[in-house]
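Chemist: okay, predicted coordinates and the sequence, questions at the end:
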Amino acid sequence: MKVIGLTGSIGMGKSTTAAMFREAGVPVYDADAAVHDLYDQGGAAVAPVGAAFPGVVKDGRVDREELRKRVLSDPAALQRLNGIVHPLVGEDRIGFFKAAEQLGADMVVLDIPLLFETNGHERVDYVVVVSAPPEMQRERVLARPGMTPERLDAILAQQTPDAEKRARAHFIVETGKGLAHAREQVFHIIAAVRASAG
């Protein structure tokens, strides 16, 4: 079973691209959704994150906005948080792989925003980077509720630059040319991965 790591900076269209792989019948693991579950009531991350960052747990769940404020401009705090969350996500991912094997999947996609930043690219067979022109990226992100140019710049400062991601990718999905063009690229990637496995 081939493992594809799907990544891309904020606002590049990664979630839309992940949905296209899913529609094509490829199982997709969403790391963000897994973290969301871990932070929710009863989630395995609630107690350890609450102990490491007093005050971020409210009503039995991690307040993501409060946590974001604590770690956004503090690399040491972010590292401490990642040390708690990444092993829990890893355990969750094992269950996903088992389910995909039982389905007889010949490939899976791991949707991981910080694939390069966490060295996840070393544990996949192929890296797919979702990309769009910078002005389109900014326009998309700044249209989100509560987003400001300063917050966007702080997020981008923590992410591997798009040009570097593109240089290190096996495949690139350009989302700036419309959905049909992006979907065509996804089908091409699936075909290429199957051909290399054959």
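Modeler: Looks like it came in fine. Since we're looking at a predicted model, the values are computed, not measured.
Chemist: when you work out contacts or count neighbours from here on, use the C-alpha atoms and nothing else.
Modeler: Fine.
Chemist: how far does the longest helix belonging to the chain sit from the chain's center?
Modeler: In the chain, with assignment by DSSP state H, the single longest helix is helix 75-103. How far helix 75-103 lies from its chain's middle: 12 Å, per C-alpha atoms, centre = their mean, to the nearest Å.
Chemist: this is the comparison structure:
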Amino acid sequence: MSGGRPFVLGLTGSIGMGKSATAGLFRARGVPVHDADAAVHALYGPGGAAARAIGRDFPGVLDAGGGVDRGALRAAVLGQPQRLARLEALVHPLVRAEADAFVAAHGGAPLVVLDIPLLYETGGEARCDAVAVVSAPAPVQRERVLARPGMDEATFAAILAKQMPDAEKRARADYVIDTGRGFPAAEAEVARIVAALAGASVGKAGP
């Protein structure tokens, strides 16, 4: 990319598809990865910009340390679309600013990855040069998710209802990384993507 800006690859995928593990494969090949979930965690923490804004607009949702009590926040917006929209209006611009700063800080890198769980749902693809979707067959996804502590069918269904269907994500993606075929196949696909976007010499894994 010209002007010192790296190629920006969006990485996304529905719950249980193996997105976090796939992000790790990019990191292992030396590609800077910005984790939107980790950014939100920091923003919600004591002193975080989101915590201050949320505490102002949603009284009673901060814990004793000044961070966001996520349980209290969920209760505050549950079944109230307008309050949820207000929350998203507060948080999403802060996360986008963090991602933009991350890209700018890695201007010398040929490739950076923005790991965004709800990338398509929030219009995040507009900030990316290409998108890779992590996917797996529905039975594999279901088995993975239901094996998680505290997860049940109803919770799984509720989460899926908020996410764009996997088939639509696959259709819109520039790259599809199928983790259902096993770790070596996913690793090989990541290597191919890195080589194509950043150059084969950059994409070599370390020892």
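Modeler: In hand now; what should we look at? Given the structure is predicted, the values throughout are model-derived calculations rather than measurements.
Chemist: need the TM-score between these chains.
Modeler: Once the chains are laid over each other, their TM-score by TM-score structural alignment, normalised by the length of structure 1 reads 0.91; 193 aligned residues with a C-alpha RMSD of 1.5 Å.
Chemist: mean deviation of the following helix or strand past the longest helix of structure 1 from structure 2?
Modeler: Moving toward the C-terminus from helix 75-103 of structure 1, the next helix or strand (DSSP states H and E) is strand 107-111. Compared with structure 2 after the fit, strand 107-111 of structure 1 shows a mean deviation of 0.3 Å (mean C-alpha distance after the TM-score superposition for structure 1).
Chemist: for strand 107-111 of structure 1, name the packing helices and strands.
Modeler: strand 2-7, helix 14-23, strand 28-30 (3 or more C-alpha pairs under 8 Å, 6 or more residues apart in numbering; DSSP states H and E).
Chemist: need the contact partners of the last one.
Modeler: Right, strand 28-30 of structure 1. 18, 21-22, 93, 96, 108-112 (C-alpha atoms under 8 Å, 6 or more residues apart in numbering).
Chemist: what of stretch 114-133 of structure 2?
Modeler: Against stretch 114-133 of structure 2 from outside (C-alpha under 8 Å, 6+ apart): 7-14, 23, 33-37, 99, 163-164, 169-170, 173-177.
Chemist: residue range for stretch 19-26 of structure 1 in structure 2?
Modeler: Stretch 19-26 of structure 1 lines up with residues 24-31 of structure 2 when matched by TM-score structural alignment.
Chemist: in the matching stretch, what's buried?
Modeler: For stretch 24-31 of structure 2, the neighbour count (16 or more other C-alpha atoms under 10 Å) marks 25-31 as buried.
Chemist: now stretch 124-137 of structure 2
Modeler: Result for stretch 124-137 of structure 2 [16+ other C-alpha under 10 Å]: buried residues 124-125, 128, 130-136.
Chemist: what residue of structure 1 matches up with Ala136 of structure 2?
Modeler: By TM-score structural alignment, Ala136 of structure 2 lines up with Ala132.
Chemist: excluding chain neighbours, give the residue nearest to its match in space.
Modeler: Distance criterion C-alpha to C-alpha, 6 or more residues apart in numbering; nearest residue to Ala132 of structure 1, sequence neighbours excluded, is Gly176 at 5.0 Å.
Chemist: next up, the contacts around the equivalent of that neighbour over in structure 2.
Modeler: Aligned by TM-score structural alignment, Gly176 of structure 1 pairs with Gly180 of structure 2. By C-alpha under 8 Å, 6+ apart, Gly180 of structure 2 lies in contact with 135-137, 140.
Chemist: what remains of those residues once you look at structure 1?
Modeler: Contacts conserved in structure 1 for these, counting by both residues aligned by TM-score structural alignment, their matches' C-alpha atoms under 8 Å: 135-137, 140.
Chemist: which SS class is the match of Gly176 of structure 1?
Modeler: helix (DSSP: H, G, I helix; E, B strand; the rest coil).
Chemist: please, a PyMOL command that selects the buried ones among the contacts of stretch 114-133 of structure 2?
Modeler: Here the buried members of these are turned into a PyMOL selection, burial being counted by 16+ other C-alpha under 10 Å:
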select buried, resi 7+8+9+10+11+12+13+14+23+33+34+35+36+99+163+169+170+173+175+176+177
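Chemist: so who does the closest residue in space to Ala132 of structure 2 that isn't next to it in sequence touch?
Modeler: Excluding the flanking residues, the one nearest Ala132 of structure 2 by C-alpha to C-alpha, 6+ apart is Tyr175, at 4.4 Å. Contacts for Tyr175 of structure 2 (C-alpha under 8 Å, 6+ apart) come out as 131-133, 193.
Chemist: now do 10 Å
Modeler: 9, 11, 130-134, 189-190, 193 (C-alpha atoms under 10 Å, 6 or more residues apart in numbering).
Chemist: equivalent analysis for Met17 of structure 2, please.
Modeler: Met17 of structure 2 neighbours (C-alpha under 10 Å, 6+ apart): 133-138, 140-142, 144-145, 166, 177-180.
Chemist: which of the three states applies to it?
Modeler: Met17 of structure 2 - assigned by three-state DSSP - is coil.
Chemist: from Val145 of structure 2, how far off is it?
Modeler: According to C-alpha to C-alpha, to the nearest Å, Met17 of structure 2 and Val145 of structure 2 sit 9 Å apart.
Chemist: check Arg74 of structure 2 too.
Modeler: 21 Å.
Chemist: what do you get for Ala104 of structure 2?
Modeler: 35 Å.
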